[in-house]
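Student: Next comes the sequence, and after it the predicted model I'd like to discuss.
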Amino acid sequence: MFEETIFSKIIKHEMTADILYQDELVTAFRDVFPKVPTHVLIVPNILIPTVNEVKNEHEQTLGRMFIVASKIAIKENISKDGYRLIINCNKHGGQEIYHMHMHLLGGIALGPMLSIN
């Protein structure tokens, strides 16, 4: 149903990326098309296509994603002023790559949570 993604290649070091963190559960790297000064993607090392496929056995991995986000925010000096974490799910949620991932966004004031035209 779902195939390996560009994120899978980054995790396996088959494709280059600016990796900021990697362990047995998650990998974090800078987005190649950043929307704000700090734009980092945090992905599980196993393929979980969307939030809809999350299972109980993924709990440790998902928790690690938040821990890593916090550590990177501190290292990037955005933790004091604040940052946003976003996980998109499916087409209407804005998901483009079907390998669940968390966006860590910061470095500027991000404004309202959502703006719909």
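Tutor: Right, received. Where do you want to start?
Student: C-alpha only now, for contacts and for neighbours.
Tutor: Noted.
Student: tell me what the strand ranked longest in the chain is packed against?
Tutor: Among all segments of the chain classified by DSSP state E, the strand with the greatest residue count is strand 38-44. In this structure, strand 38-44 makes packing contacts with strand 26-30, helix 59-75, strand 102-106, judged by 3 or more CA pairs under 8 Å, 6 or more residues apart in numbering; DSSP states H and E.
Student: need the contact list for residue 11.
Tutor: 27, 45 (CA atoms under 8 Å, 6 or more residues apart in numbering).
Student: how close does it get to residue 113?
Tutor: For residue 11, the distance to residue 113 under the criterion CA to CA, to the nearest Å works out to 30 Å.
Student: Below is an additional structure, to be compared with the one above:
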Amino acid sequence: MAGEPQADCLFCKIAAGDVPATIVRETETTLAFRDISPQAPTHVLVIPKVHYSDAAELAAAEPVIAGDVLREAGQVAADEKVDGTGYRIVFNTGPGAGQTVFHAHAHVLGGRDLQRLV
């Protein structure tokens, strides 16, 4: 059921503390941790603690929590000190866009020139 933890979801397991991750921020509704395969010097994932398969599903069902994810992404950028030079917040939605874990999540990328990335 959407919103409920999924037994086979890696990010649900990380949120529950069952799988280790390098956590950089945590709120009541979100968790932010370092990507295990970073694409930039700063590459942090921000997830909602509730399970929705992608950003669109999360936004439709839980717009306040979707806003929490975005707010925390901005706070991660500030904490990582990339807010002054520029950063990206990316939501991959679907396998054709590169989504490999089907739990909504934002990638916060910064610390290098990102202008050439689309």
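Tutor: Yes, it's here. All figures in this text were calculated on a predicted structure; none of them were measured in a lab.
Student: thinking again about what came up before, kindly name the residues of structure 2 that line up with the longest strand of structure 1.
Tutor: Per the alignment by TM-score structural alignment, strand 38-44 of structure 1 matches residues 42-48 in structure 2.
Student: Tell me roughly how far the matching stretch lies from structure 1 on average.
Tutor: Its matched residues in structure 1 lie on average 0.4 Å from stretch 42-48 of structure 2 after superposition (mean CA distance after the TM-score superposition for structure 1).
Student: May I see the buried residues of that stretch?
Tutor: Counting neighbours by 16 or more other CA atoms under 10 Å, one finds that the buried residues in stretch 42-48 of structure 2 are 42, 43, 44, 45, 46, 47, 48.
Student: same check, this time on stretch 68-77 of structure 1
Tutor: Neighbour counts over stretch 68-77 of structure 1 (16+ other CA under 10 Å) mark 68, 69, 70, 72, 73 as buried.
Student: Same check on stretch 18-27 of structure 1?
Tutor: Within stretch 18-27 of structure 1, the residues that count as buried by 16+ other CA under 10 Å are 19, 22, 25, 26, 27.
Student: End to end on stretch 90-101 of structure 2, go ahead and measure it.
Tutor: With CA to CA as the measure, the first residue of stretch 90-101 of structure 2 is 14 Å from its last.
Student: Thanks a lot, see you next time.
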